[in-house]
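Chemist: Sharing a model that was predicted from the sequence below.
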Amino acid sequence: MATSDSIVLYDFFASNCAWRVRNVLHWKGIPYETRSVNLLAGEQHKPAFLKINPYGAVPVLYIDNRFITQSVAICEYLDETRPEKRVFPEDPYEKAQVRRIVEIINSYLVPLQNPTTAKKHSNDPEEQLAWSMDFFTKGFTVVEKLLAETSGRYSVGDDVTFADMALVPQVWRAKRLKPDFSRFPNIMRVYKELLQLEAFGKAHAANHKDCPEDIRGDVC
């Protein structure tokens, strides 16, 4: 049972959105408990969970005796209430650059690459793959161009930001499409740099306690 000083993440190992929150929690060194919500088994639609999040999705973070939903809102709250190792720059222009990248990933790539969305398009797996690949290519092409403008060692300059927290899950999840990643050298350069950081390794889906054995440890 969560107490008033507990931090509890309602999580699914392969959820891009929940993964972003794990990245931020580990980056900031914030201890937390995990409550697994198996999206494949439909646990997000159970009445007990819908009381916490009527939308029926992860992540949900219980913190400061409150429940917060939506990954960007959660991470903004963490940055404002626990400002050590900030992930949103204080400079307004730099923050805008972070948000540009995050919006392409969060509002365009994630929804349109979701297997559930692809099934609404077609019941044919090959058509689903082609449909998802089309949106992947358009979205990654835009992110690649943005990183050509903004990146240093990481997505925006030489400091880790929330753009990086969003980038890593999206690249790893896109592997199922088997794209030609060589077309996106800036994305892959930043991605490989981020995988060297301990916090990103701890948060990685392939290192999650619920990760299936056949992909466990596949962090590349």
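Modeler: Noted; the coordinates are in hand.
Chemist: only C-alpha atoms for contact and neighbour calcs from this point on.
Modeler: OK.
Chemist: in what helix or strand does Arg22 lie?
Modeler: Taking DSSP states H and E as the criterion, Arg22 maps to helix 16-28.
Chemist: and that helix, how far out from the chain's middle?
Modeler: Counting by Cα atoms, centre = their mean, to the nearest Å, helix 16-28 is centred 7 Å from the centre of its parent chain.
Chemist: moving C-terminal of that helix, what's the next helix or strand?
Modeler: strand 33-36.
Chemist: want to compare, so here's the second one:
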Amino acid sequence: MASEKPILYSYFRSSCSWRVRIALALKGISYDLVPVNLIKDGGQQLAIINYLEETHPNPRLLPQDPKKRAQVRMIADHIASGIQPLQNLSVLKQMGEKKMEWAQNCIASGFQALEQILQHTAGRYCVGDEVSMADLCLVPQVANAERFKVDMGPYPTITRINKALLELEAFKISHPSRQPDTPAELRA
């Protein structure tokens, strides 16, 4: 019995949807994309990525080494739970005229901690030289930082890793500018 293709309900700019699109692309899983105009992100994407890891173990998004696996989860959680939700649309709407400043401060604060962590864990990517769940979280968050005009100068490790990841095909094809619901003026 052939299994059905999974359906991904996605919004082109959603960090959460982008993380899942990267995971699907890395694992070579074909899926049907249903564009949805989301006004707020949710934290379910890490659960989806964990499910994909368990059902499609190659390529691995969590290292076999328990210490590295814990580092990957720590970085992914730091980004997905500690930075990204604070600059979500639903939060920014409450900030009024200070929304840009709020987003910049939240991202900069999170990136300061992340830069220190990555100085101890990074190789070519967030944890060593293999793409992991942490990297799936990093790239969309850097895009958010750029969108909110965060000065990336103080974060050379984050910037270097992001640049290396954006060269990978899975990150290119999952990029928001290449999604079917991306407005024409934002397409790559």
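Modeler: Structure received. Computed from a predicted structure; not experimentally measured.
Chemist: hang on, the earlier thing: for the helix holding Arg22 of structure 1, which helices and strands make contact with it?
Modeler: Using 3 or more Cα pairs under 8 Å, 6 or more residues apart in numbering; DSSP states H and E, the elements in contact with helix 16-28 of structure 1 are helix 71-81, helix 162-174, helix 198-203.
Chemist: The longest one aligns to what range in structure 2?
Modeler: The counterpart of helix 162-174 of structure 1 in structure 2, using TM-score structural alignment, spans residues 133-145.
Chemist: Now that stretch on structure 1. Mean distance?
Modeler: Following superposition, stretch 133-145 of structure 2 is found to deviate from structure 1 by 0.7 Å on average (mean Cα distance after the TM-score superposition for structure 1).
Chemist: which parts of that stretch are buried?
Modeler: By 16 or more other Cα atoms under 10 Å, the buried positions in stretch 133-145 of structure 2 come out as 133-145.
Chemist: again with stretch 165-182 of structure 2
Modeler: Quick answer for stretch 165-182 of structure 2 (16+ other Cα under 10 Å): 165, 170-171, 174-177, 179, 181-182.
Chemist: quick one, the host helix or strand of Phe140 of structure 1 and helix 162-174 angle?
Modeler: Using DSSP H and E, the element containing Phe140 of structure 1 is helix 125-150. Interaxial angle, helix 125-150 of structure 1 versus helix 162-174 (axes from the mean of the first three to the mean of the last three Cα atoms, to 10 degrees): 150 degrees.
Chemist: The equivalent of Gln104 of structure 2 over in structure 1 and Asn186 of structure 1, how far apart?
Modeler: Using TM-score structural alignment, the partner of Gln104 of structure 2 in structure 1 is Met133. In this view, Met133 of structure 1 and Asn186 of structure 1 are 19 Å apart by Cα to Cα, to the nearest Å.
Chemist: Which one's more surrounded, the two?
Modeler: Between Met133 of structure 1 and Asn186, counted using other Cα atoms under 10 Å, Asn186 has the larger neighbour count: 21 against 18.
Chemist: what residue of structure 2 matches up with the more buried one?
Modeler: Match for Asn186 of structure 1 (TM-score structural alignment): Thr157.
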